[in-house]
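Undergrad: This is a predicted model, with the sequence first.
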Amino acid sequence: YCNNCYLSVYSRYLQDAFDVPLVIQLTDDEKFLWKDLTVEKANELAYENAKDIIALGFDVNKTFIFSDIDYIGSSTEFYRNMLKIQKCVTFNQVKGIFGFGDSDCIGKISFPAIQAAPSFSNSFPHIFGSRSDIHCLIPCAIDQDPYFRMTRDVAPRLGYPKPALLHSQFFPALQGAQTKMSASDPNSSIFLTDTDKKIKTKDYGSGKLLTGELKKILIDILQPMIRSHRERRAAITENEVKQFMTPRKLAFDY
């Protein structure tokens, strides 16, 4: 189970290495709750993210990508697990874990249960049937750790196996090792949708090499790589996206 789009390359490697089903959660509800977006825009961005993920070459027969906004309302089992998790965690606990304050909307307070629910196999009956004993591995960024520590605490109380985690550190932004990439700052990173011209204009300031020398090396590497990704992404049809995001049986028997 992967809930971070930028960890998709790692997830693709794990899927190929172990030949396992992969579930990718697109948390468009989280974007709506934390950012100044409409529900419709958050959902639209999730589908754009799905295209970037699919362009990495995932096998449609082994991969299910879902939007929280679209999937939760259609899955009784997922919602049941959300409710069970919500009942196991107190308001004081989520305040302590996530730092919520009295002025935070109640949507933020209930969101951790949504992020936790995909850790349990019976949240996806079209893939795993009614089985709840299938172990889950979650590649995630270090900032997601509190969500899944909470999940691991709750799992035994629900009779489910604890999910295992693989942590990754943040890749620093272009501004230096102490900064973080952000979608809201277009100059913080090289995006997969950047044009060759945009890649060429983003900065370097260390001074260890002449700026022109380093930029030429990086441009020569990044432009063909991202151009290739843009071409694969542009070739993805709406029907292909629908295939990946339709609840269905994958190429595994449980």
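TA: On my side now, so go ahead. The structure presented is a predicted model; accordingly, all values stated were derived computationally and were not measured. Numbers count the residues shown, from 1 in each chain.
Undergrad: CA atoms for contacts and neighbours, from now on please.
TA: Noted.
Undergrad: If you count neighbours, what's buried in stretch 79-90?
TA: Residues of stretch 79-90 classed as buried: Tyr79, Asn81, Met82, Lys84, Ile85, Gln86, Val89 (neighbour count, 16 or more other CA atoms under 10 Å).
Undergrad: next one: stretch 1-8
TA: Per 16+ other CA under 10 Å, stretch 1-8 contains these buried residues: Tyr1, Cys2, Asn3, Asn4, Cys5, Ser8.
Undergrad: Put this next to the previous one:
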Amino acid sequence: MLDPWGSSNPVEDEDYEKIKREFGIEEITESLRQKLLENRFFRRKIIFGHRDLGLVFKAIEENQPWAVMSGIKPSGPFHLGTSTTALEIIEFQKLGGKVYYGIADIESWEDNGIPYEEAEINAIDNVADILAFGLDPSPDKAYIWRQSKEPTVKDICFKVSRLVTQNMLNAIYGEKTFGLYLAALIQVGDIVLPQVREGPQPTVVPVGIDQDPHIRLTRDLTRRYYKKFFLPGATYHYLLAGIDGTDKMSKRNPNSSFNFNETLDSIEKKVRGALTGGRKNKKEQQELGGEPQKCMIYKMLMYHFEENDDILADEFERCVKGELLCGEHKARCVDKVLKFMKNHQEKKEKLIDKARELLGSD
């Protein structure tokens, strides 16, 4: 069972294949991928599946409105895992989708016990991050809200909840506190919000596979309650494991990633300590070759810090042949990461006031 609030999720290819079959997630066909080659997450096959993405492309071809919806639980600063989704929605915005970005402060209270006041401070910081990534916040291109301050989202939750039983939620999520069940229904409101505000239109929600229970719940309730709406679609990316070798990057485990507010010294230390796919020693590495598919240095570059596909492919091949040693690879990764983070933090600092304005904060 997938757990959106858990710290352990599928990490092997066969697990993903089993989940796709069990829950009816569609493959990204090569013809679909060809339409999205400018998006590195599709090009590099980091996004592996979808639901109803074809409806978005039909809307694009017919010059009809469509939306991309995502959000963040404001339980702390951005890290590499949460930034993956943020970068994905910016790519969809470039294709013409209006971004709907929800700040899940109700969920952060129910899951993490974070008061709304603290969540607001975190949210300002998070929104400044996504602005620094390149989100266009123009009113016709983006709408950002806090769950606790958006009456429509809560109203949707109340309306659809009459169709929901405890057995139904148990079957989807397992036994959880009622607060987490409520947070899941609030997320239904988040996902349906674009169509409630602007009428029926295709909506795509980029997520990691761990969030699929929310997508399935929302599609089921949309089908039963909002009969004229499009069923919200989704794209699914492979979860980025913790750089320390744990199954999943998590704010609960600070060693599993670095956050976007950390000092450059702290970030460098974590990158240098990241799990690699190297062998026991140099001789064995040169004889047997490395295992880049297990290497978090390679994966950090693939997901975030290396824009050039040819360089990435060359490093993969050299690693497999034993020609690229871990020390050399780490040094290059450290340089790329620190250069990016220094630039990002400088841009972000200038956008805090804009983030505060977008959230209606004093």
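TA: Everything's here; your move. Keep in mind it's a predicted model, so treat the numbers as computed, not measured.
Undergrad: Once they're superposed, what TM-score comes out?
TA: Superposed pair, TM-score by TM-score structural alignment, normalised by the length of structure 1: 0.83. Supporting alignment: 231 aligned residues with a CA RMSD of 2.1 Å.
Undergrad: From the buried residues of stretch 1-8 of structure 1, pick the one nearest Tyr147 of structure 1.
TA: Asn3 (11.3 Å; CA to CA).
Undergrad: tell me the secondary structure for the residue mapped onto that closest one from structure 2?
TA: Aligned by TM-score structural alignment, Asn3 of structure 1 pairs with Gly71 of structure 2. Following DSSP: H, G, I helix; E, B strand; the rest coil, Gly71 of structure 2 is assigned to strand.
Undergrad: I figured Gly71 of structure 2 hits Gly102, correct?
TA: Yes: at 4.3 Å, Gly71 of structure 2 counts as touching Gly102 under the criterion of CA atoms under 8 Å.
Undergrad: if we can go back for a sec, turn the buried residues of stretch 79-90 of structure 1 into TSV, columns for distance to Arg152 of structure 1.
TA: Compiled in TSV, the buried residues of stretch 79-90 of structure 1 are given as follows (distance: CA to CA, whole Å):
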residue	distance to Arg152 of structure 1
Tyr79	18
Asn81	14
Met82	14
Lys84	14
Ile85	11
Gln86	14
Val89	12
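Undergrad: can you list contacts of stretch 93-109 of structure 1?
TA: Stretch 93-109 of structure 1 is contacted from outside by Glu30, Leu33, Trp34, Phe91, Pro146, using CA atoms under 8 Å, 6 or more residues apart in numbering.
Undergrad: Number of residues surrounding the third one?
TA: Close neighbours of Trp34 of structure 1, defined as other CA atoms under 10 Å, add up to 12.
Undergrad: What sits closest to the residue mapped onto it from structure 2 if chain neighbours are left out?
TA: Using TM-score structural alignment as the criterion, Trp34 of structure 1 maps onto Asp111 of structure 2. In space, and not counting its chain neighbours, Asp111 of structure 2 is closest to Leu180: 6.6 Å by CA to CA, 6 or more residues apart in numbering.
Undergrad: same question, Arg318 of structure 2
TA: That would be Leu324: by CA to CA, 6+ apart, it lies 5.2 Å from Arg318 of structure 2.
Undergrad: Could you look up the SS state of the one you found?
TA: Under three-state DSSP, Leu324 of structure 2 comes out as coil.
Undergrad: so what's the match of Asn3 of structure 1 up against?
TA: By CA under 8 Å, 6+ apart, Gly71 of structure 2 lies in contact with Tyr100, Tyr101, Gly102, Ile103, Ala104.
Undergrad: and the gap between it and Gln201 of structure 2?
TA: Distance of Gly71 of structure 2 to Gln201 of structure 2, computed by CA to CA, to the nearest Å: 19 Å.
Undergrad: and if you look at Ser138 of structure 2?
TA: To Gln201 of structure 2, Ser138 of structure 2 is 20 Å away according to CA to CA.
Undergrad: If you count surrounding residues, which of the two has more?
TA: Neighbours per residue, other CA under 10 Å: of Ser138 of structure 2 and Gln201, the larger number sits with Gln201, 21 against 11.
Undergrad: which residue in structure 1 lines up with the more buried one?
TA: Alignment note: Gln201 of structure 2 maps to Ile134 in structure 1; criterion TM-score structural alignment.
Undergrad: which ones are touching that match?
TA: Phe120, Ser121, Pro161.
Undergrad: Make JSON lines out of these and add neighbour count and distance to His167 of structure 1.
TA: Shown next, in JSON lines, are the contacts of Ile134 of structure 1 (neighbours: other CA atoms under 10 Å; distance: CA to CA, whole Å):
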{"residue": "Phe120", "neighbour count": "24", "distance to His167 of structure 1": "19"}
{"residue": "Ser121", "neighbour count": "23", "distance to His167 of structure 1": "21"}
{"residue": "Pro161", "neighbour count": "19", "distance to His167 of structure 1": "19"}
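Undergrad: Compare the residues you listed with structure 2 and list the ones that remain.
TA: Compared against structure 2 with both residues aligned by TM-score structural alignment, their matches' CA atoms under 8 Å, those retain Pro161.
Undergrad: Report the buried residues of stretch 206-217 of structure 1.
TA: Buried residues in stretch 206-217 of structure 1, counted by 16+ other CA under 10 Å: Lys215.
Undergrad: repeat for stretch 122-129 of structure 1
TA: Asn122, Ser123, Phe124, Pro125, Ile127, Phe128.
Undergrad: do the same with stretch 127-145 of structure 1
TA: Buried positions in stretch 127-145 of structure 1, judged by neighbour count with 16+ other CA under 10 Å: Ile127, Phe128, Ser132, Cys136, Leu137, Ile138, Pro139, Cys140, Ala141.
Undergrad: The second one and His135 touch, don't they?
TA: Looking back up the chat, that one is Phe128 of structure 1. No: the criterion here is CA under 8 Å, and Phe128 of structure 1 misses it with His135 at 11.2 Å.
Undergrad: Show me whatever sits in contact with both of these two.
TA: With CA under 8 Å, 6+ apart as the test, Phe128 of structure 1 and His135 both reach Ser121.
Undergrad: element containing Val99 of structure 2, please.
TA: Mapping Val99 of structure 2 onto the secondary structure by DSSP states H and E places it in strand 98-103.
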